[in-house]
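Chemist: Just need the structure, nothing else, for what follows:
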Amino acid sequence: PDKILGHEFSGIVVDSGETDIAEGARVTCDPNTWCGACSQCQRGRVNLCPNNLATGIHRDGGFAEFCVFPASKAVVLPNEMNPLHGAFCEPLACTLHGMDIGAAREGETVLVIGGGVIGLMAVQLAKLAGAEVLLLTRSPEKQALGLNIGADYAVGAESEVRKIWPEGADLVVECAGVSATVTLSHKLARSGGRVVILGVISQGEQVPIEPFDMLFREIQMHFSFLNPFTHDRAAQMIADGTINVSPLVSRIISLEEAALAISSPPPNGEVRTIVVPKHA
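Modeler: The predicted structure follows:
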């Protein structure tokens, strides 16, 4: 409660200490600092480290005037990159981990549930894998955006998904973080298909699923957490334009406007609001 929030951000280095990062460099921050010594870290599952120190939770984050974090967690961004786009590196890193788990392959069908920033990045990653992609979101604005960034189809209801793919999808990626869509996810996977849950549901909330259906259709259900070893790759994919984040910037506001924006319902179709301090 005494820390300043903000884990999706980029900034300009004002003091790099005894490192090889130049002052004035623009960097993005991998917010998770694993201990490297626990059993999870030792077996390579760093995202499950119980001693993780997260920027924006355990130390002041991107909404602070100055943010201090280990140099090893800074990824230098090219000067020619739009500085607003650095804030997308962290969510893309998390999306990459989930899509790595799902392992979409060329020729497969991929259903992405949820038209937020994670879902729209998942659409692009699935297309890069050579899959046919369907975006399921109730927002007409996000349906249109999904089609614009590469989705083959974009619909607003389960029935519409079944009309397009009667047998279901090879891979279902749940990005909405809503109990109803988590429950729906395995039902929209084809027999022998896979489900990856990327959306975050509130702690303690329970979701009904049908194990009999998953058993007899041999549905694999996976969960994805944080961004192990993917932040550098995310930064590179945004920097070189492999992932297009420009359409995901819905509006730009000042730091003074941030509190109201965070506490208010988002406008229809909003994907991501970027906060820019006046002196940036």
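Chemist: okay, CA-based contacts and neighbour counts for the rest of this
Modeler: Fine.
Chemist: in the strand of greatest length in the chain, what counts as buried?
Modeler: Using DSSP state E, we find that the single longest strand of the chain is strand 189-197. By 16 or more other C-alpha atoms under 10 Å, the buried positions in strand 189-197 come out as 189-191, 193-197.
Chemist: With stretch 13-28 instead?
Modeler: For stretch 13-28, the neighbour count (16+ other C-alpha under 10 Å) marks 13, 21, 25-28 as buried.
Chemist: gap between the two ends of it?
Modeler: Terminal residues of stretch 13-28 lie 10 Å apart, using C-alpha to C-alpha, to the nearest Å.
Chemist: From Gly269, how far out is the closest residue to Gly156 other than its chain neighbours?
Modeler: With sequence-adjacent residues excluded and distances taken as C-alpha to C-alpha, 6 or more residues apart in numbering, Gly156 is closest to Arg138, at 4.3 Å. Distance, Arg138 to Gly269, using C-alpha to C-alpha: 10 Å.
Chemist: One more: Ala176?
Modeler: From Ala176 over to Gly269 the distance is 14 Å, taken as C-alpha to C-alpha.
Chemist: If you count surrounding residues, which of the two has more?
Modeler: Shown here are Ala176 and Gly269; by other C-alpha atoms under 10 Å, Ala176 has more neighbours (24 against 17).
Chemist: secondary structure element for Leu171?
Modeler: Per DSSP states H and E: Leu171 is located in strand 169-174.
Chemist: so who does the residue nearest to Gly156 touch?
Modeler: Counting by C-alpha atoms under 8 Å, 6 or more residues apart in numbering, Arg138 touches 155-157.
Chemist: what do you get for Ile252?
Modeler: 273-276.
Chemist: Helix or strand: which one has it?
Modeler: Here Ile252 is covered by strand 249-253, with elements defined by DSSP H and E.
Chemist: Go through that strand and flag the buried ones.
Modeler: By 16+ other C-alpha under 10 Å, the buried positions in strand 249-253 come out as Val249.
Chemist: same deal with stretch 142-160?
Modeler: Using 16+ other C-alpha under 10 Å as the test for burial, stretch 142-160 gives 142-147, 149-151, 153-156.
Chemist: ok, and what's touching that stretch?
Modeler: Stretch 142-160 is contacted from outside by 115-116, 120, 123-124, 127, 132-140, 161, 244, 247, 269, using C-alpha under 8 Å, 6+ apart.
Chemist: Equivalent analysis for stretch 18-34, please.
Modeler: Contact with stretch 18-34 is made by 7-16, 41, 46-47, 49, 51-56, 71, 73-79, 83, 86-87, 89-90, 231, 235, as judged by C-alpha under 8 Å, 6+ apart.
Chemist: ok, Phe63 touching Ser10?
Modeler: No: the criterion here is C-alpha atoms under 8 Å, and Phe63 misses it with Ser10 at 10.5 Å.
Chemist: So for these two, which residue has more residues nearby?
Modeler: Ser10 (24 against 19).
Chemist: quick one more, to check against the first:
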Amino acid sequence: MRAALWYKAKDMRVEEIPTPELTPGMALVRVDRTGICGTDLEEYLLGPVIIPQGMSPIILGHEFVATIVEDTTGTFAPGTMVIPDGVIGCGTCYQCLRHEEGRCAELNNVGLQTNGGLAEYMVTNPLRCVPVPKGVSPDVAVFTEPTAVAVRAANKIPNIPGSTIAVLGGGTIGILCAQVARAFGALRVVVYEPNKVRQEVARGLGFEVLDPLNPSEMSLYKDFDSVMECSGVKDSTKTSLAILRSGGTAVLVGFRPGQESFDLLDFILTEKRIVGTAAHMWDVDISAAVGLLANGVVNTAPLLTDVIGLNEVPTKGFDRLVADKNVFKIAVNPSK
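Modeler: Just a heads-up that it's a prediction; the model follows:
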């Protein structure tokens, strides 16, 4: 089969490799689409970051939708479209036994610690796959994993119906978080985004948009019930706390290494909360995301910038994402 292999930073090659071996209890799937994520881009530019040292070459890609070729368990018939689980824990630790595999100290993320979806075929555990309803296009279903990220983030917000929410960052994850928050009953969702193209997409989906680089716009609103921080930029936690009401919740969705400072006394006295989110679950968050996409509650059409073939991954995929900040999601069709 063909696969896009990451060797080191800025070194990705599309090569012929053996199709993965199907073992008992597993299923062989044909990959229909794989989205290129910001995490993949970080590995491409700077890796290994999350990829373990010495694991080169590896197949990236954790936002995927696939079709069953053969299922040794008989759970799914051949031809069934599914979302494979991308979060694999050890299965025996405290977190795994409580079905929080994403918090496992020995976590294997598909596409980061084990081979992922930038290939024609994968082997996956069918008992941890979520079926995609008939009629849902793979161009829509490929947004399941990032939508699940938004679902998990929204579920960390207390009393979301009727609340006011600020979303910092209007990229793919930010726009999905805004849509999920609205679907969950938020009364008002405001997206903060400086990029003009992203601003127009957010407005087109019915959201109020403000420019965080404009001091007058940043001072318009305070006292949000919750903030979903999706930008991952410097001082984003401090910004989130500044626009929260007393007792409000900041959910940190965007990834950024390093440290950040904020007024600890004010944080304590106002009883604000900071919550991290990173570990979505297949039967809760992925399943809910499939439902939101299948029902059209979450609109992904403005977010799909392009669908490319596997051979185009290094140039029209990663290099384009580096060069063009107006791009939202690039999906890969490994059959092309």
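Chemist: care to give me the TM-score?
Modeler: In this superposition the chains share a TM-score of 0.91, using TM-score structural alignment, normalised by the length of structure 1; 276 aligned residues with a C-alpha RMSD of 1.9 Å.
Chemist: buried stuff in the helix or strand just after the strand holding Ile252 of structure 1?
Modeler: Sequence order places helix 255-263 as the next helix or strand after strand 249-253 of structure 1, per DSSP H and E. Within helix 255-263 of structure 1, the residues scored as buried using 16+ other C-alpha under 10 Å are 255, 258.
Chemist: now the angle from helix 255-263 of structure 1 to strand 249-253?
Modeler: Relative orientation of helix 255-263 of structure 1 versus strand 249-253 (axes from the mean of the first three to the mean of the last three C-alpha atoms, to 10 degrees): 130 degrees.
Chemist: which ones are touching the aligned residue in structure 1 for Cys96 of structure 2?
Modeler: If you follow Cys96 of structure 2 across to structure 1 using TM-score structural alignment, you land on Cys41. When contacts are counted by C-alpha under 8 Å, 6+ apart, Cys41 of structure 1 touches 34-35, 47-49.
Chemist: Could you dump those into a markdown table and include secondary structure and neighbour count?
Modeler: What follows is the contacts of Cys41 of structure 1, written out as a markdown table (DSSP: H, G, I helix; E, B strand; the rest coil; neighbours: other C-alpha atoms under 10 Å):
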| residue | secondary structure | neighbour count |
| --- | --- | --- |
| Trp34 | coil | 20 |
| Cys35 | coil | 15 |
| Asn47 | helix | 18 |
| Leu48 | helix | 16 |
| Cys49 | coil | 20 |
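Chemist: mind putting those residues in TSV, distance to Ser224 of structure 1 included?
Modeler: Listed next are the contacts of Cys41 of structure 1 as TSV, based on distance: C-alpha to C-alpha, whole Å:
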residue	distance to Ser224 of structure 1
Trp34	17
Cys35	20
Asn47	10
Leu48	11
Cys49	14
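Chemist: Show me which of those residues is closest to Ala261 of structure 1.
Modeler: Lowest distance from Ala261 of structure 1 to the contacts of Cys41 of structure 1 (C-alpha to C-alpha) belongs to Asn47, with 29.8 Å.
Chemist: The closest one reaches Pro228, doesn't it?
Modeler: Yes: with contact defined as C-alpha under 8 Å, Asn47 of structure 1 reaches Pro228; the gap is 5.4 Å.
Chemist: For the residue nearest to Gly156 of structure 1, which three-state class applies?
Modeler: In the three-state summary, Arg138 of structure 1 is assigned as coil, counting by DSSP: H, G, I helix; E, B strand; the rest coil.
Chemist: what about the strands in the stretch 1-150 of structure 2?
Modeler: Secondary structure of the stretch 1-150 of structure 2 by DSSP state E, counting those that start in this stretch: the strands cover 2-8, 11-16, 27-35, 58-59, 63-71, 81-83, 87-88, 108-109, 121-124, 130-131.
Chemist: what's the third one aligned against in structure 1?
Modeler: Strand 27-35 of structure 2 corresponds to no residue of structure 1 when matched by TM-score structural alignment.
Chemist: helices and strands around that strand, which ones?
Modeler: If you count contacts as 3 or more C-alpha pairs under 8 Å, 6 or more residues apart in numbering; DSSP states H and E, strand 27-35 of structure 2 packs onto strand 63-71, strand 121-124, helix 138-141, strand 329-333.
Chemist: what do you get for the last one?
Modeler: Judged by 3+ C-alpha pairs under 8 Å, 6+ apart, the packing partners of strand 130-131 of structure 2 are strand 81-83.
Chemist: how about Thr239 of structure 2, what's its match in structure 1?
Modeler: With TM-score structural alignment defining the correspondence, Thr239 of structure 2 maps onto Leu184 in structure 1.
Chemist: Number of residues surrounding its match?
Modeler: Using other C-alpha under 10 Å, Leu184 of structure 1 has 18 other residues around it.
Chemist: And for the one 4 residues further on?
Modeler: By the other C-alpha under 10 Å criterion, the neighbourhood of Leu188 of structure 1 contains 23 residues.
Chemist: quick one: it and Val172 touch, right?
Modeler: Yes: here Leu188 of structure 1 reaches Val172: they are 7.2 Å apart, a contact under C-alpha under 8 Å.
Chemist: which residue is nearest the middle of structure 2?
Modeler: Centrality entry for structure 2: nearest residue to the mean C-alpha point is Pro146, 2.9 Å, by C-alpha atoms, centre = their mean.
Chemist: Can you tell me how far that one is from Thr124 of structure 2?
Modeler: Pro146 of structure 2 sits 19 Å away from Thr124 of structure 2, going by C-alpha to C-alpha.
Chemist: try Glu229 of structure 2
Modeler: Distance from Glu229 of structure 2 to Thr124 of structure 2, counting by C-alpha to C-alpha: 32 Å.
Chemist: which one of the two has more residues nearby?
Modeler: More crowded of Glu229 of structure 2 and Thr124, by other C-alpha under 10 Å: Glu229, with 27 against 22.
Chemist: Matching the more buried one against structure 1, which residue comes up?
Modeler: In structure 1, Glu229 of structure 2 lands on Glu174 (TM-score structural alignment).
Chemist: returning to that earlier point: now list the buried members of the contacts of Ile252 of structure 1.
Modeler: Buried by 16+ other C-alpha under 10 Å: 273-276, out of those.
Chemist: preserved in structure 2, out of the contacts of Ile252 of structure 1?
Modeler: Contacts from those that recur in structure 2, judged by both residues aligned by TM-score structural alignment, their matches' C-alpha atoms under 8 Å, are 273-276.
Chemist: Pick the one among those closest to Glu257 of structure 1.
Modeler: Using C-alpha to C-alpha, Val275 comes nearest to Glu257 of structure 1 of those, at 8.2 Å.
Chemist: how close does the aligned residue in structure 2 for the closest one sit to Val313 of structure 2?
Modeler: Using TM-score structural alignment as the criterion, Val275 of structure 1 maps onto Val332 of structure 2. According to C-alpha to C-alpha, Val332 of structure 2 and Val313 of structure 2 sit 7 Å apart.
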